[in-house]
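In: Sequence first, predicted model second:
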Amino acid sequence: ARLPYLFATCRFAHYLKCIVRDKIGSFKEKDEMQRWLQDWILNYVDGDPAHSTETTKAQHPLAAAEVVVEEVEGNPGYYNSKFFLRPHYQLEGLTVSLRLVSKLPSAKGA
C-alpha cells in the first residue's frame, strides 16, 4: 500500500538530480539554487487541497512540499538537499510525509 508514495518520491528524486545536473554552474549561491528548486516543486503542490477537484489533485499530487539546500562542511562546492513531500491521499488511515536527502554538486566542485 505504500509503494505509490515510494514511486512518487523516487520520481521527484530523479528529477531533482537531473535538474541540478543540467544547471551546474547556473547558480551562484546555495540560496539561489534552493529558491529555484522550491519554485519548481511548488508547481506540484495544490494550494487548496480541501476544495480541489480530483483532476486538480491528479495534476498537483502534493499537499505540501519543501526543499532545503545545505552546504557540506569540509567539502566546498557540494550541497546536501532535503525534500519534504506530503501527498494528498492517505491510505489505511495513515498520513504520510516523505523526506529525501541528496548530494548536489556545484560548479565549484566540478
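Out: The structure has been received and is ready for your questions. What you are looking at is a predicted structure, and each value in this text was computed from that prediction instead of being measured. Residues are numbered from 1 along each chain as shown.
In: going forward, measure contacts and count neighbours with C-alpha atoms only.
Out: Will do.
In: which of the residues in the helix or strand Arg86 falls within are buried?
Out: In the assignment (DSSP states H and E), Arg86 maps to strand 78-87. Using 16 or more other C-alpha atoms under 10 Å as the test for burial, strand 78-87 gives 78-79, 81-87.
In: same deal with stretch 5-22?
Out: So, applying 16+ other C-alpha under 10 Å, buried residues of stretch 5-22: 5, 8-9, 12-13, 16, 20.
In: now the helix or strand where Ala63 lies against strand 78-87, angle please.
Out: In the assignment (DSSP H and E), Ala63 maps to strand 62-71. Strand 62-71 and strand 78-87 are oriented at 170 degrees to each other (axes from the mean of the first three to the mean of the last three C-alpha atoms, to 10 degrees).
In: who are the neighbours of strand 62-71, in terms of helices and strands?
Out: When contacts are defined as 3 or more C-alpha pairs under 8 Å, 6 or more residues apart in numbering; DSSP states H and E, strand 62-71 sits against helix 30-42, strand 78-87.
In: if you set the cut-off to 10 Å instead, what comes out?
Out: On a contact count with 3 or more C-alpha pairs under 10 Å, 6 or more residues apart in numbering; DSSP states H and E, strand 62-71 meets helix 30-42, strand 78-87, strand 98-105.
In: A further structure is provided below for comparison with the first:
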Amino acid sequence: MVEALRLSAPPNRPNDGMYSQWQVLPAIIPSWTSQCTGQAMTPAQFEADPTTARSVVACIIRRELDIELTDSGNNEMIAVRRTACWWMTGKPSGCNSGATADYVQRVMGFYQNP
C-alpha cells in the first residue's frame, strides 16, 4: 500500500508545500515521526531522508489500514480504498467523485497490480 500511495502521488513540484515522494503535509511530520521513530523531525529532515520517510509512512498506513480492516469486517479492498481516501482527505469516506475518486482509483490500481 505504501508503494501504491507513492506511485499515485502527484509529482513533487518546487515549493508546493508538500514533503517526500508521498506528498506529506508539513504540519503533521513532527507528530508522525515522533510516533513512529521516537524522535520528531522537521519537514526538511523528513524530505532529506527517504528511508525514514518510507518507514514513517508505512507506520502510519499500517495503523490506518488496521482501523479500516476492522471497520470493514476484514474486507481488504474496502479497507485499502478507505485508507487511500483517508490519506488524501483525512477522512476514510467521501472519495466518490472528482479528483479524490480518481486518486483512490489510481491507488487501487497500483495496489492490485504492483
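Out: Perfect, I can see it now. Note that the coordinates shown come from a computational prediction; the quantities given were computed from them, not determined experimentally.
In: I'd like the TM-score for the two structures, please.
Out: Once superposed, chain against chain, the TM-score is 0.33 (TM-score structural alignment, normalised by the length of the first structure); 50 aligned residues with a C-alpha RMSD of 3.2 Å.
In: hmm, back to that, of all the buried residues of stretch 5-22 of the first structure, which two lie farthest apart?
Out: Spatially, the most separated pair among those is Tyr5 and Val20, at 22.6 Å (C-alpha to C-alpha).
In: Tally up the residues packed near Cys35 of the second structure, please.
Out: No Cys there; residue 35 of the second structure is Gln. By other C-alpha atoms under 10 Å, 14 other residues sit near Gln35 of the second structure.
In: In this structure it contacts Ser55, no?
Out: No - at 11.5 Å, Gln35 of the second structure does not count as touching Ser55 under the criterion of C-alpha atoms under 10 Å.
In: returning to that earlier point: can you redo the buried residues of stretch 5-22 of the first structure as TSV with secondary structure and distance to Leu98 of the first structure?
Out: Converted to TSV, these look like this (DSSP: H, G, I helix; E, B strand; the rest coil; distance: C-alpha to C-alpha, whole Å):
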residue	secondary structure	distance to Leu98 of the first structure
Tyr5	helix	8
Ala8	helix	10
Thr9	helix	7
Phe12	helix	11
Ala13	helix	11
Leu16	helix	15
Val20	helix	20
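In: Please name the residues that touch Ala8 of the first structure.
Out: The contact partners of Ala8 of the first structure, by C-alpha atoms under 10 Å, 6 or more residues apart in numbering, come to 14, 61-62, 85, 87, 98.
In: could you say what helices and strands the top helix by length along the second structure packs with?
Out: In the second structure, with assignment by DSSP state H, the single longest helix is helix 50-71. In terms of contacts (3+ C-alpha pairs under 10 Å, 6+ apart), helix 50-71 of the second structure is packed against helix 2-8, helix 29-37, helix 43-48, helix 76-89.
In: tell me which residues of it are tucked away?
Out: Neighbour-count burial for helix 50-71 of the second structure [16+ other C-alpha under 10 Å]: 52-54, 56-61, 64-66, 68-69.
In: Next, the angle from that helix to helix 76-89.
Out: 130 degrees.
In: Please tell me how far Thr62 of the first structure sits from Leu16 of the first structure.
Out: Actually, residue 62 of the first structure is Leu. It isn't Thr. Distance of Leu62 of the first structure to Leu16 of the first structure, computed by C-alpha to C-alpha, to the nearest Å: 16 Å.
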